[in-house]
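> From the sequence below, what's the structure:
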Amino acid sequence: MTLQFQTDFQPKAQQTIIIPVSQDQGQVADAPLKTISQLVGQQEDTLFRSFKAGSKEVLSIPNGDQLYVLLGLGDHVNFSKTLHAFQHLASKHSHLFTTKTTLYWAATEGNDLFGLLSEAAVNGLWQGSYHLGRYKTSNGYTNIVQQDDFELNIIIPEEQLTAAKEYCQRGLVIAQAQTEVMALVNAPANFKQPQDLAAWAKASAEKYGYKATIWNKDQITKAGMHALLAVNLGSPEPPVFIVLEYQGPNRNGTQPKVGLVGKGVTFDTGGLSIKPSANMHYMKSDMGGAAAVLGTMEAAARLKLPVHLVAAIPSTDNSVDALAVKPSDVISSYSGKSIEVIDTDAEGRLILADGLSYIIREHAPQVVIDLATLTGSSVRTFGYLAAALFSNDDQLAHHLEQAGRQTGERVWRLPIWEEYGDDMKSDVADIKNFSGRPVAGAITAAKFLEFFTDNHPSWAHLDIAGTAFGDTPYGKGKAATGYGIRLLIQFLMSVTQE
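Down below sits the predicted model:
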């Protein structure tokens, strides 16, 4: 996709023109209706009967050798609604596009119209063009939006041109990072070993100018990452520990240092506490936290954000053989603290414990955020609409909540009161990895992670089990969503502007 910008609308022959349309109390308002009528050459009452501008509603109208595509955004237009409408358009109606397609905001009201909404449109078009069938023998399909000769011409008032260009380019960069890591999450386990995540990280770092260091099993053992090694015991594939660092330009004499930790379990059988078979095939997605961190690092480097980012991704699968860790085993960790393993299916928090301890002790970031597809409890609480947020820092939580509202990647804060920690106390070790109780599962998992933060004053945990993998326009089953990248980039932009 190539982005072009014009300050006035000049329709060209054999071209598709996308016109987003917002609603006013459930129908197209008079002013947009009149504008559309003049553009497409149809009577207002005819248009009113055939198009209501509901969310994701699409109506194509030929007018001479041009094709006008009306795209409904619904009432109360915002970033999220716009993104999902354009995502739907690219996924389900890309046959309407031509290689030179125009986006014309002729009939929409909205705050920061030519900024955030244009960014959402570009992001949605690219993400909506994602294709799941990469392993089909007949796979040769490329959505027109991702073809090299596809040009999106955006009509922008001259006084807003500079800002809109920046917004739109950011939308494209984030969308490209999202679809790259979506392909990682959607890859089946036999095409996605820990070494594959490491190779992706190394290639991205070399291409976009940040640093990637990959630890092999010997280095992990020497460093004393015993929790990561314990989860890996049942696997024929060795673990890796991925360390990433990006140092952006220094602005205003300050540069916040942010640490990210992502859960990189490439497939989770549950270990000896084995999962039911019904949906186990979806456990290829259990590295959604790692994917969010990988995508954020790449996007931040491409956008040249003025921030110092360090990231750690412990990666292994959780498999079963005679050597696999057993319930009741006591293991050590990078922090030196001992852990009683109650449930081998609570493995993600074990590898995150090593990742958190490492990033805090060795890199001393001002802020630490970990992301993980960690608990079914968070899904039962929020469904697929929000991630569970835990934090010991009210300001950090506020920034993440605000970023979630702006991007549509919503989070909702849950408590980590001291009393919840009682459920994680062990008789035989410093802590146990599972409370053993069928309540407050996401909260007690967060309390476990908190134990390995060395009382860091600004830490947040995002349980993204319900948001990283779910229903999408791309296929019949569940698939990766790219959740977390847009959220974190918005968060990083907010902290660098303070």
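
> When you work out contacts or count neighbours from here on, use the C-alpha atoms and nothing else.
Noted.

> Helix, strand or coil: sort out residue 353 for me.
helix (DSSP: H, G, I helix; E, B strand; the rest coil).

> these two touch, right, it and residue 336?
No. Here residue 353 lies out of contact with residue 336, judged by Cα atoms under 8 Å, at a distance of 10.7 Å.

> Comparing those two, which residue is more hemmed in?
residue 353 (26 against 15; other Cα atoms under 10 Å).

> ok, now which ones touch that one?
If you count contacts by Cα atoms under 8 Å, 6 or more residues apart in numbering, residue 353 has them with 227, 333, 334, 335, 449, 452.

> one more, for comparison:
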Amino acid sequence: MKINLNTQFPTTGDLIIPVLQTNTLVDQLTDLARKLDLSVAVLQRDFTADAKEVLAAYGPNGQKTYLLGLGVNPQEMDWLRVFRNFFFNQKSKLPAQLAVDLTAFDGSIVEGVALGIRGGGYDLKLYQTDKADGPIFFSDSGELTLYVTNEQKATAQKALTKAEAIHQTQRQMLDLMNAPANHKNPQTLADWTIASGNQYGYKVTILDKAELERQKLGALLSVSLGSNVPPVLIIAEYKPEGVENPRKVGLVGKGVTFDTGGVSIKISASMHLMKSDMGGAAAVLGTVEVAAKLKLPIHVIGIVPATENSTDGRSTKPGDVVTAYSGKTIEIIDTDAEGRVILADGMGYMVRNYQPDVLIDLATLTGNVIAALGYHAAGLFTQNDELAAQLTQAANQTGEQLWRLPLWDVYKEDIKSDVADLKNYSGKPIAGAISAAKFLEVFSEKHPAWAHLDIAGMAFADTEFGSQKNATGFGIRLLIAYLQTQIVKTQE
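Okay, the predicted model is just below:
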């Protein structure tokens, strides 16, 4: 399906008109009825412009018009969700050609609109063998025209280009996250990154198990011991051409392609969802690819420690002490608190080999952050107020929300070990997300601009795509928005 921009308003064909819920709704509907030769009474009686509300009406020439409610004061994520919901629910009924009238809005909303439209075509049935043919609208012959004014066109085109770049990458990340463990492993992530680097011109380095052993990434190796699938460390580095001293941002993402909990095994009821435990990796790898596609003038390094956390006779056991890449020793209290253990090596490797100006790690790390924030925001942990403000600004812009939680030193007590430098789990049923963040803080090596994002409640959630939780692609849009704030710093 193609998405085009046009400034010539259509006189025929099916049309979608998004409508704001305002005090002037009656006047808006009167104007629309006159413009489209529709019944004013029908529009005013049956449509209130609530978010996701749809009213279909036919004009005298047979043209079908959909009024699509936006609710009050929609932000970027609202535009995305409204359009995604509409296209997902209506896709089987839509014709091959369709238009959307955006002339009443700012051109920048095209990003959310386009991402929503593209997202509405996502198919979660990755391995079903009896699938019917897909909707004609989302086939190669499908075409969508976004109608904008001449004044909007430049802004709208920029927004559409960005949306298309994000969507193509995000869709691949959704497929990877939704894939079960017998269809993906650490090497799958490595192979994807190599192919992406070749296509978009950024450097990729893969440290295999032998190299991990040679360089002594003992924390990552310890988590992998129970699996017959070897771990890897993926390093993706995008450096813009022709930019002098670009700001350097280091991103580290948890890449556990399946998590049984190890010896501290999880209950079976929801273990099948642990194919999603690579949400941080998806955000990091996706962000590096999008930055390269858009040729952002900023230096981005993504590191993903990737492994399975499985269990057999070789598995790391509770009480074992392992040595991380940084040389710190970790007492393993709970093998199901493995994400922070592999991030210890990913962060240590980043700090010591790349010295980024900013260091951000992302992980589906704790159930505790879901207990605190539900499925509406990821936890943000940082000692740097400026970094917190920049990430929060990016979150507010994109709707991929963050909420800052404390990193007070009083929580150090939770990771104090009697036999090692620190332990990986407090053993307490409270403040688990905070103690995990305090653990990771040690491996930031006092980096002045480090932030940890616990995305456990956001990377895999309830969506219209399926009856159980599935991938959201959370973090890519957030990080791209954040990187664009850093471009300003580069240019100062």
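
> Alignment lookup: residue 388 of the second structure to the first structure.
Per TM-score structural alignment, the equivalent position to residue 388 of the second structure in the first structure is residue 397.

> nope, residue 151 of the second structure is what I meant
With TM-score structural alignment as the criterion, residue 151 of the second structure matches residue 159.

> now swap in residue 37 of the second structure and tell me
That one, residue 37 of the second structure, aligns with residue 41 by TM-score structural alignment.

> which one of the contacts of residue 353 of the first structure has the most neighbours?
residue 227 (26 neighbours).

> start and end residues in the second structure for the helix or strand that contains that residue, please.
Element membership of residue 227 of the first structure [criterion: DSSP states H and E] is helix 226-232. Aligning helix 226-232 of the first structure against the second structure (TM-score structural alignment) gives residues 218-224.

> after superposition, how close is the longest strand seen in the second structure to the first structure?
Secondary structure of the second structure per DSSP state E: the longest strand is strand 299-309. Its aligned residues in the first structure lie a mean 0.6 Å from strand 299-309 of the second structure after superposition (mean Cα distance after the TM-score superposition for the first structure).

> Point out the other elements, helices or strands, that the next helix or strand along the chain from that strand touches.
The first helix or strand that comes after strand 299-309 of the second structure along the chain, using DSSP H and E, is strand 321-323. Applying 3 or more Cα pairs under 8 Å, 6 or more residues apart in numbering; DSSP states H and E, we find strand 321-323 of the second structure packed against helix 218-224, strand 329-331.

> Residue 173 of the second structure is nearest to which of these?
Between residue 173 of the second structure and these, the tightest spacing by Cα to Cα is seen for helix 218-224, at 22.5 Å.

> what's the mean distance for the match of helix 226-232 of the first structure versus the first structure?
Looks like 0.5 Å for stretch 218-224 of the second structure (mean Cα distance after the TM-score superposition for the first structure).

> What lies in contact with that stretch?
209, 212-213, 230-231, 305, 307-310, 315-316, 322-325, 335, 338, 341-345.

> out of those residues, which are buried?
Buried members of those, counted by 16 or more other Cα atoms under 10 Å: 209, 212, 230-231, 305, 307-310, 315-316, 322-325, 335, 338, 341-345.

> What residue in the first structure is paired with residue 86 of the second structure?
So, by TM-score structural alignment, residue 86 of the second structure is matched to residue 89.

> Pretty sure residue 129 is one of the things its match touches, is it not?
No. With contact defined as Cα under 8 Å, residue 89 of the first structure does not reach residue 129; the gap is 9.0 Å.

> which residues of the stretch 51-200 of the first structure fall in helices?
79-92, 118-128, 161-186, 194-208 (DSSP state H, counting those that start in this stretch).

> ugh, wrong one, I meant the stretch 301-450 of the first structure
For the stretch 301-450 of the first structure, the helices defined by DSSP H, counting those that start in this stretch occupy 348-363, 376-382, 394-407, 441-450.

> As CSV, the ones you listed with distance to residue 211 of the first structure would be great.
As requested, those are exported to CSV (distance: least, Cα to Cα, whole Å):
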stretch, distance to residue 211 of the first structure
helix 348-363, 14
helix 376-382, 33
helix 394-407, 26
helix 441-450, 26
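
> so stretch 257-264 of the second structure matches what in the first structure?
Using TM-score structural alignment, stretch 257-264 of the second structure pairs with 266-273 in the first structure.

> End to end on the matching stretch, go ahead and measure it.
End-to-end distance for stretch 266-273 of the first structure: 17 Å, by Cα to Cα, to the nearest Å.

> Any chance you could list what contacts that stretch?
Taking Cα under 8 Å, 6+ apart as the rule, stretch 266-273 of the first structure contacts 189, 192-194, 234, 275, 280, 283-287, 315-320, 324-327, 343-347.

> Now, of these, which are buried?
If you count burial by 16+ other Cα under 10 Å, the buried members of the contacts of stretch 266-273 of the first structure come out as 189, 192-194, 234, 283-287, 315-320, 324-326, 343-347.

> quick one on the thing from earlier: I'd like to know how many residues surround the match of residue 151 of the second structure.
By other Cα under 10 Å, neighbour count at residue 159 of the first structure equals 9.

> And residue 455 of the first structure, what's its match in the second structure?
With TM-score structural alignment as the criterion, residue 455 of the first structure pairs with residue 446.

> which stretch of helix or strand covers its match?
According to DSSP H and E, residue 446 of the second structure maps onto no helix or strand at all.
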